[in-house]
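**Student:** Structure for the following, please:
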Amino acid sequence: MGRRTRKDEILQAALACFTEVGVDATTIEMIRDRSGASIGSLYHHFGNREGIIAALYMVGTGQYAELLEQGFAQASSAEACVKLLVTSYIDWVVANPDWARFILHSRSRVEASERGGELREANHEHFSRIYHALAGYREQGQFKDMPDDCLASLIIGPTHDFTRNWLAGRTHTALDDCRELLAQAAWDSVSSRINTSR
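**Tutor:** Predicted structure coming up:
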């Protein structure tokens, strides 16, 4: 892992403040004090507090996208690709629970900000890469016939729901303990293969 930049330090300081006192209660001055950066540096890198919020969101979701890209480069089957969508998400959330909690609660805010268009474009590219990775397998008939948006929801929906509950402290089971179960459930829900073991 490379050395942290000043921008990284500011973002991590902002995340710590958001986690401790909430996004709305966090001020630029609090982020400045936590990061050790000057007000000028904060405004230079991010423009304003909303710019910090948007950047923190974009960097976090970008990390998950990078995990997927690396995994897709090595995955050699439809099943591996589908399970990767689940396991990469779980691995990132378990490693970054505060960041994941921030992302889950900040999407509408970022969409309404000056960087909303950038977020929508990033999401479009993200899902395009996923569908591209799965396209060949879909053409081979390895998936049930369904619309693209249904496919995505079936794969990640249950994991997303359990993750929300885990992050909110509403589950008795640890998220990473459900990693393989949720990955298998995702594959079972979209695979065209008939499971004869039941």
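
**Student:** from here on, contacts and neighbour counts on C-alpha atoms
**Tutor:** Fine.

**Student:** what's the closest non-adjacent residue to R49?
**Tutor:** I28 (6.1 Å; C-alpha to C-alpha, 6 or more residues apart in numbering).

**Student:** Could you find the closest non-adjacent residue to the residue nearest the centre of the chain?
**Tutor:** Nearest to the mean C-alpha position of the chain, by C-alpha atoms, centre = their mean, lies T61 at 4.3 Å. Using C-alpha to C-alpha, 6+ apart and skipping the chain neighbours, the partner closest in space to T61 is I103 (7.8 Å).

**Student:** another one to check against the first:
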Amino acid sequence: MRSLSYLEDRMTTQQVKPHSKTEAKKRQIIEKSLVCFVEHGVSGTTIEMLRDATGTSVGSLYHHFGNKEAIASAVFIEGMKDFGTLALTYLSDLESKELPLLEKAEQAIKVMVYANVDWISKNPDWARFVFQHRRIVSQGKGGDVLKNDTTSFYRKLIEFKAPLVEAGLLKDLPIELYGSFISGPVHDYARHYLAGRNAVPLTEFREVFANGAWDALRAG
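**Tutor:** Below is the predicted model:
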């Protein structure tokens, strides 16, 4: 099975220290902007609010990101990168283990479900933002960045699952369908839970979601 080489990908920059004070500063701005957006909503947030929340001048905000919508887009993309980092780390950890191929196929599907459950549970505000504001990215300049990141992420998943499909252990389906079976049920429940409509925490059903995805994607 080929190596993921995930540390070389732009989506995994969280795994290494920031290369510069600029990157560290941008990350700080993004995290504090997220808090502001969650509290006031994107439409209700002004650039002055972001200035006060981040402790950064308006000029610096425009220099690093652009306008308010560009900052919101950066928040969305950073959240997706964080999730991608976690998911690829789980897969890389699995790849390093000596397991029977069938067990590795099962665990490959399940750890992707775990990554979804764990990231959402640990980052509820970021998850809410990602669920609600994809249009901000698709309508702005961040759309190309998100598309490239998504393509790179899917390429890593295809690289991992290809030998398992060839071995007849996983169904030969487009990677987008894999994403739907793996994350769709988790995201649907999470939206209701984060909105207060579901009382039982997402983590309580971690294994239920994982088993469901495996049942849907296992071959035979």
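
**Student:** and the residue nearest to the centre of the first structure, what element?
**Tutor:** helix 49-72 (DSSP states H and E).

**Student:** show me where the first structure has strands.
**Tutor:** Using DSSP state E, no strands are found in the first structure.

**Student:** just to revisit the earlier point, which position in the second structure pairs with the residue nearest to the centre of the first structure?
**Tutor:** Residue correspondence, TM-score structural alignment: T61 of the first structure in this structure matches M80 in the second structure.

**Student:** From N211 of the second structure, how far out is its match?
**Tutor:** 24 Å (C-alpha to C-alpha, to the nearest Å).

**Student:** again, but for D172 of the second structure
**Tutor:** Distance from D172 of the second structure to N211 of the second structure, by C-alpha to C-alpha: 19 Å.

**Student:** K81 of the second structure now?
**Tutor:** As for K81 of the second structure, its distance to N211 of the second structure is 26 Å (criterion: C-alpha to C-alpha).

**Student:** can you check R135 of the second structure too?
**Tutor:** 31 Å.

**Student:** which one of those two has more residues nearby?
**Tutor:** N211 (16 against 12; other C-alpha atoms under 10 Å).

**Student:** give me every residue that touches the residue nearest to T61 of the first structure.
**Tutor:** By C-alpha atoms under 8 Å, 6 or more residues apart in numbering, the contact set of I103 of the first structure is Y57, G60, T61.

**Student:** so how far is I158 of the second structure from K122 of the second structure?
**Tutor:** Using C-alpha to C-alpha, K122 of the second structure is found at 27 Å from I158 of the second structure.

**Student:** ok, now L194 of the second structure?
**Tutor:** Separation of L194 of the second structure from I158 of the second structure (C-alpha to C-alpha): 31 Å.

**Student:** more neighbours, the two?
**Tutor:** Of the pair L194 of the second structure and I158, L194 is the one with more neighbours under other C-alpha under 10 Å, namely 18 against 15.

**Student:** From L194 of the second structure, how far off is N123 of the second structure?
**Tutor:** N123 of the second structure is 11 Å from L194 of the second structure, by C-alpha to C-alpha.
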